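Asks: what follows is a protein structure lacking sequence information:
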């Protein structure tokens, strides 16, 4: 007769496997606990990774948070160095429903909130990208910022926004 591989108790004639009934049950409980612990550990790792990712994104945004001016100078800012011209281009598409309702607005008049929101998103994205470009060349401000909207395609379903300016370093 064989003995239990864990507790060395004699196994019965009808026993299957290398463990007695008690050790089999304890192993099953341990495996269940191990699986639950692994799931919990994975959840905690994922939460930590998401927290770290959000913190990194916030830190990156804060680093890129440059001053933007549409003029070349300002009375309270002393430009110490002009680096180079920076640009950012963003192409935004209107989906078919926005196009449809914008077409109706063309006929009956009025404001198209969907188109306005798309244009706002394009402006925010282009200005953020312009700040990022300035940050990459070592600037902490962009002066002489200009925004140009370009209609791409004959249907007007794509709009490109080009933001440009001069990357500069200003005194803190």
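Replies: Done, it's in. Since this is a predicted model, take the numbers as computed values, not measurements.

Asks: switch to C-alpha atoms for all contacts and neighbour counts from now on
Replies: Noted.

Asks: for the chain, which helix is longest?
Replies: helix 21-64 (DSSP state H).

Asks: that helix packs against which elements?
Replies: Under the contact definition 3 or more Cα pairs under 8 Å, 6 or more residues apart in numbering; DSSP states H and E, helix 21-64 sits against helix 113-136.

Asks: any idea how far residue 116 lies from residue 99?
Replies: 12 Å (Cα to Cα, to the nearest Å).

Asks: if we can go back for a sec, I'd like the next helix or strand past the longest helix of the chain.
Replies: Per DSSP states H and E, the first helix or strand lying C-terminal to helix 21-64 is strand 67-68.

Asks: buried stuff in stretch 153-172?
Replies: Using 16 or more other Cα atoms under 10 Å as the test for burial, stretch 153-172 gives 158-170.

Asks: tell me how far the longest helix of the chain lies from the chain's centre.
Replies: In this view, helix 21-64 has its centroid 22 Å away from the chain centroid, taken as Cα atoms, centre = their mean, to the nearest Å.

Asks: check it against this one:
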């Protein structure tokens, strides 16, 4: 194991091709010392990511304080998560004896966060700054022994007055 010469983080053999830097510091170094084109691309990526994060999501279909200027499109996002065999096993035991399964809850939380971010991305891609009427639907796919959970988020992409 080597230490990054910039941040001190330890990194393994797979990251050793970056001149003594970990992958993250190499990326940052490339941006800082790179050509104006690379710096411009990075700035555009940061601005796009901030704009995506700023997209508002609400389950309301008619909010009094939202002034909808334009209804653009229906947007959807899907996320399928496999439930790990051991998570399934422990969840089954918890189901029999009672209690909550933190592993399953974490998987569901991760799925929700992922699908809501994807919904924001889809809305941003069509020029919206909000999604109203957001609905989340969970579906179990598969039989006992091999289970996936599919989460679908949908809503109406709109442009609201800022």
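Replies: Yep, that arrived. Worth saying up front: this structure is predicted, and the values here are computed from it rather than measured.

Asks: TM value for the aligned chains?
Replies: The pair, once superposed, lands on a TM-score of 0.73 when counted by TM-score structural alignment, normalised by the length of structure 2; 135 aligned residues with a Cα RMSD of 2.9 Å.

Asks: so for structure 1, the centremost residue is which one?
Replies: residue 57 (7.3 Å; Cα atoms, centre = their mean).

Asks: and residue 77 of structure 2, what element?
Replies: strand 68-82.

Asks: next, the angle helix 102-125 makes with that strand.
Replies: 140 degrees (axes from the mean of the first three to the mean of the last three Cα atoms, to 10 degrees).

Asks: after strand 68-82 of structure 2 comes which helix or strand?
Replies: Criterion used, DSSP H and E; the element after strand 68-82 of structure 2 is helix 85-97.

Asks: against structure 1, where does that next one fall?
Replies: The alignment of helix 85-97 of structure 2 onto structure 1 (TM-score structural alignment) spans residues 96-108.

Asks: can you list contacts of the matching stretch?
Replies: Stretch 96-108 of structure 1 is contacted from outside by 111, 112, 114, 115, 157, using Cα atoms under 8 Å, 6 or more residues apart in numbering.

Asks: report the mean deviation for that stretch after fitting onto structure 2.
Replies: Comparing stretch 96-108 of structure 1 with its match in structure 2 after superposition yields a mean distance of 0.7 Å (mean Cα distance after the TM-score superposition for structure 1).

Asks: buried residues in that stretch?
Replies: Buried, per 16+ other Cα under 10 Å, within stretch 96-108 of structure 1: 98, 99, 102.

Asks: residue 115 of structure 1 versus the second one, what's the distance?
Replies: Think residue 99 of structure 1. For residue 99 of structure 1, the distance to residue 115 of structure 1 (Cα to Cα) stands at 8 Å.

Asks: same question for residue 55 of structure 1.
Replies: Residue 55 of structure 1 is 32 Å from residue 115 of structure 1, by Cα to Cα.

Asks: looking at these two, which has the bigger crowd around it?
Replies: Shown here are residue 55 of structure 1 and residue 115; by other Cα atoms under 10 Å, residue 115 has more neighbours (16 against 12).

Asks: how about the secondary structure of whichever residue in structure 1 pairs up with residue 157 of structure 2?
Replies: The alignment partner of residue 157 of structure 2 in structure 1, by TM-score structural alignment, is residue 167. Three-state call for residue 167 of structure 1 (DSSP: H, G, I helix; E, B strand; the rest coil): strand.
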